[in-house]
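>>> Structure for the following, please:
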Amino acid sequence: MPRVAVVGSGPSGVYTAQCLVERDPDVLVDVLDRLPCPYGLVRYGVAPDHEKIKSLQNNLRTVLEHDRVRFLGGVEVGPSCVTVVRLRQLYDAVVYCVGAAGDRRLGIDGERLPGSWSATEFVSWYSAHPDAGADGFLTGVRSAVVIGVGNVAVDVARILARAEAELSPTDIPQAALLALAASGVREVHMVGRRGPSQARFTTKELRELGGLPGVDVTTDARELALDPGYADPSGLPAAQRRNVEVLRGWARPETDSAGRRIHVRFFLRPVALLPGERGRVGAVRFERTVPDGVGGVVGTGEFEEIRAELVLRSVGYRGVPLEGLPFDAALGTVPHTAGRVLRNGVVAPGEYVAGWIKRGPTGVIGTNRPCAKETAASLLADLTDRQLTDPLPLLRSSGVEPVGWEGWRAIERAEAVWGASLGRGVVKLPDWAALRAAVGPGA
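Next up, the predicted model:
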């Protein structure tokens, strides 16, 4: 029976595994992940208060419990563990679904000041990613600036403004819950350099901001009016038109009763982060912009400073190279044709990609389905059975001890016990030590 390795257990990896076993009754699929926990960004990227989206884990679980699919966590692909070359020796084909783990930088003065972070780092912290080392995000913070107007920016703005009672029923780690509950954040500014009709958030995410208890959401009518699509939204696509109408409803005076405020700003381009007390970031300097008539913006030479002891940049993800695989640095993806990896323009037998490392960080979770189907179709059209033996004993003999499905189930049980001890529901274990302890030896 042919053996395929899928590297990455997020949606793109699991959908690829699903396509393979559904289309070929003989193929065996090992889903490898560096972490001992499956589900990728569904576990470590979806906000804890988005329980409906997080419930997608149940669908992914069904695939990973298929009798011809095997989850092998704790397996890092790279020079320090299992190399790309070795993986190709162990399997008839390998599909890399490693996502886009990097984040784009602003490239402006002061970006490395203490208190300036990527939204990715903040999300990792409140999602209990075991690599998240920082925990001082909110120390001394009264005002935060989120640079970007996509769904991730909306997520972090919403989490900053949520009350403890709203977050406690979720699986947010205890340390993050307590830090957010004690936070002094009162103002959150979410800022885009272009206009409302060009913002990347979805209407559903945007509307959630307006429903937060005790939070006043405002926009600046003068900024909205700069966007030609605001005055006459009839020519906009339906999604952008709905966004504009939501924002129009927030263009009103602030109320005095709100405990926290979210300001949604447009046509402001960050040019520098300015130091405040103790060398930490204290403000962001923006240049006002206006539409250039061809979909972009130009600076006006007018500037505004917004106080901020915390700055989170959310301006996009980027793929990172995996040693042993070709990589297009300009696009942040692996070169391919219909999912087949290209080495120097030539198809590399038995090597494939799916997900963000294939197409770039675009689309929603569901976009991974057609992407996975295309790659799976290419793989199955090429697949030859080399009569390979089970790679698991070979991995173990080389010093790799994968965490199997029972190890993951042990983590789930430990998180339920941990949450119950805190008087909460399931609560994520916060670090590598806790995860390893939950798995125990020989899992």
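>>> rest of the way, CA atoms for contacts and neighbours
OK.
>>> Quick check: next helix or strand after the host helix or strand of residue 29?
If you go by DSSP states H and E, residue 29 is part of strand 28-32. Scanning forward in sequence from strand 28-32 by DSSP H and E, the next helix or strand is helix 41-44.
>>> Give me the helices and strands touching that next one, please.
Helices and strands touching helix 41-44, by 3 or more CA pairs under 8 Å, 6 or more residues apart in numbering; DSSP states H and E, are helix 51-54, helix 56-64.
>>> Would you point to the one among those that's packed deepest?
Ranked by mean neighbour count, those are led by helix 56-64 with a mean of 16 (mean count of other CA atoms under 10 Å).
>>> this one next, for a side-by-side:
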Amino acid sequence: MAYVVTQSCCADASCVVACPVNCIHPAPGEPGFGTTEMVYVDATACVGCGACATACPVGAMVPDAALTTKQLPFLDLNASYYDAFPHADRTPVALVPPQRRLSRPGPFRVAVVGAGPAGLYTADELLKHPEITGVDVYDRLRTPYGLVRHGVAPDHASTKLVTRLFEAIERQPRFHYRLGVDVGAAGGLTLADLRAHYDAVVYAVGASADRGLGIPGEDLAGSVPATALVGWYNGHPEQQDLDVPLHHERAVVVGNGNVALDVARILSRPVEVLERTDLAPGALDQLRASNVREVVVLGRRGPAQAAFTVPELIGLAALEDVDVIVDADPALLTGDDQRSALLRDLAERPVDPASTKRRIVLSFAVSPVEVLGADGRVTGVRVARNRLAEVDGSVRAEPTDDTFVLDAGLVVRSVGHRGTPVAGLPFDERTATVPHHLGRVEPGVYVVGWIKRGPVGFIGTNKTDAQETVETILDDLDAGLPAPTGSAAALAALVAERHPDAGDLAAWQRLDAAERERGARSGRPRAKVTDPAEQRSIAAPPAVRRRSLLRRTVSLTS
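Have a look, this model is predicted:
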């Protein structure tokens, strides 16, 4: 029996280190690590011990005998990696080097701004060093986990299992949350405040904006950025009032990355499937009444250049509750690459014309040239067919004069994330990142995650990224960073003054428990609380909640 890596792989390399026979690649230090779509098990070397399955935070390691029919393509996917990249050397990689110890004894305290995967992996790496006596993780929201909570699609529950790892990180005694604290906002804490009270400050604030299309009509009502729509169905408090028109039978998604496929699935899957997920209650109510029957996903280049990953495509092809249609010139599907082969198989599937299933149409070599509208709202998209040309070894799309119109009531712009300027830090408008060297913006100030490297990589990519930044922090601490002038007590008083309702780990655990309890009543993993005031009320300590309830009771009876 050999193990196989399946779709939910987060590529954080926990399995690589756990494997006693070095049969999982690419490993840290090998070409491709951190950039490949997933890691792969070499079936000829795997001894079936299950160590990788135990270490995997998202349940992606499956014995080959336990694969479902829909998961069988992952056998070929794992094997094909070793056809291209054979690994004859079986030297175990789990040779743990001696832990680095700082030359200066500390104690040192570090602030991490951002409680998503990058921030939590950074906290974990820092807390491996006993000289770091405290890591405080700040987030402007009252809930941690960033894009794992507000970005991963609700029907990808296995991917969200990485929160178990985050829970282990946050339970460490030197770890602290300061939630509901918007660093850099008017009237709140500033970078100068943090620098005065910490030895180092790390920004892990991600890339929260979308890239624009640059075409007429993209600002019409009903044309929404993917980040906003994803936040809407994932319960982001700032997106619950988003205008998402679902009255038309067709929606159009521009772009064909993994996020575009997520959006297409959520808009098209049966509501009884979505009811078993943690999809936000308000969005779920709207999707129950949705008239959308078809979601067209527009990709400007060919199947071989599609931005979605192969594991994501395998997962989409495995759906039985949605018809997946491939709209592409057959000549574009002749390639021997994995994407083309999978899409060719999809294109050859018979589709019952009488089917009542909703459908996802994957359209290639097309670009939107105008979002059409009437009375200020979207009515459709004018689309141009593209001519594909190879230039300097890459395939480029050139729009032609051959255009057609897709009637639609909703257009989702999903052509990539973009970082936004961070108060007090330099910003490169071209790359939409903070300039740095190995994570160092300047001694004492650092970046990690998408604001450091741009919106590339997977959840686990943040682990190696955090390791690099933490090594730089340790170098600077050894070199002698200026000691903070403020104490931990002074910092706590400052936070209490400017953010009196800031939440800690206990507050998050109370909110988390309440969401799980609400979800259990209806057979769901959780029912997210999306209103900030309600989040604050639920997360408050019991004594505070009792006083608040008493005040409301007195107010009602007086």
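>>> Got a TM-score for the pair?
Once superposed, the chains reach a TM-score of 0.92 (TM-score structural alignment, normalised by the length of structure 1), with 425 aligned residues with a CA RMSD of 1.8 Å.
>>> give me the stretch of structure 2 that the strand holding residue 29 of structure 1 matches.
Aligned using TM-score structural alignment, strand 28-32 of structure 1 spans residues 134-138 in structure 2.
>>> what do you get for stretch 316-325 of structure 1?
The aligned range for stretch 316-325 of structure 1 is 416-425, by TM-score structural alignment.
>>> how close does the match of strand 28-32 of structure 1 sit to structure 1?
With mean CA distance after the TM-score superposition for structure 1, stretch 134-138 of structure 2 departs from structure 1 by a mean of 0.8 Å once superposed.
>>> Pipe the helices and strands packed on helix 41-44 of structure 1 into TSV and attach distance to residue 281 of structure 1 per row.
Formatted as TSV, those follow (distance: least, CA to CA, whole Å):
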stretch	distance to residue 281 of structure 1
helix 51-54	33
helix 56-64	38
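>>> Spit out the contact partners of residue 144 of structure 2.
115-116, 179, 508 (CA atoms under 8 Å, 6 or more residues apart in numbering).
>>> one step back: contacts for the strand holding residue 29 of structure 1?
Against strand 28-32 of structure 1 from outside (CA under 8 Å, 6+ apart): 1-9, 13-14, 17, 20-21, 64, 68-75.
>>> what does stretch 377-389 of structure 2 give?
Contacting residues not belonging to stretch 377-389 of structure 2 are listed as 220-223, 252, 300-302, 365-373, 395-411 [CA under 8 Å, 6+ apart].
>>> ok so, going back, looking at the contacts of strand 28-32 of structure 1, which are in strands?
3-7, 69-72 (DSSP state E).
>>> Any of the residues you listed buried? List them.
Applying 16 or more other CA atoms under 10 Å to these, the neighbour count classes 3-7, 69-72 as buried.
>>> most surrounded residue in the contacts of residue 144 of structure 2?
residue 115 (31 neighbours; other CA atoms under 10 Å).
>>> how about that one, what does it touch?
By CA under 8 Å, 6+ apart, the residues touching residue 115 of structure 2 are 137-139, 144-146, 204.
>>> Map it across to structure 1 for me.
Under the alignment by TM-score structural alignment, residue 115 of structure 2 pairs with residue 9 in structure 1.
>>> Centre-most residue in structure 2?
Structure 2 has residue 147 as the residue nearest its centroid, 4.1 Å off, counting by CA atoms, centre = their mean.
>>> picking that back up, need the max-distance pair from the contacts of residue 144 of structure 2.
116 and 508 (14.0 Å; CA to CA).
>>> Quick check: buried residues in the longest helix along structure 2?
The helix that spans the most residues within structure 2, counting by DSSP state H, is helix 461-479. Neighbour-count burial for helix 461-479 of structure 2 flags 461-474, 476-477 (criterion: 16+ other CA under 10 Å).
>>> picking that back up, for the match of stretch 316-325 of structure 1, how far is the first residue from the last?
End-to-end distance for stretch 416-425 of structure 2, by CA to CA, to the nearest Å: 23 Å.
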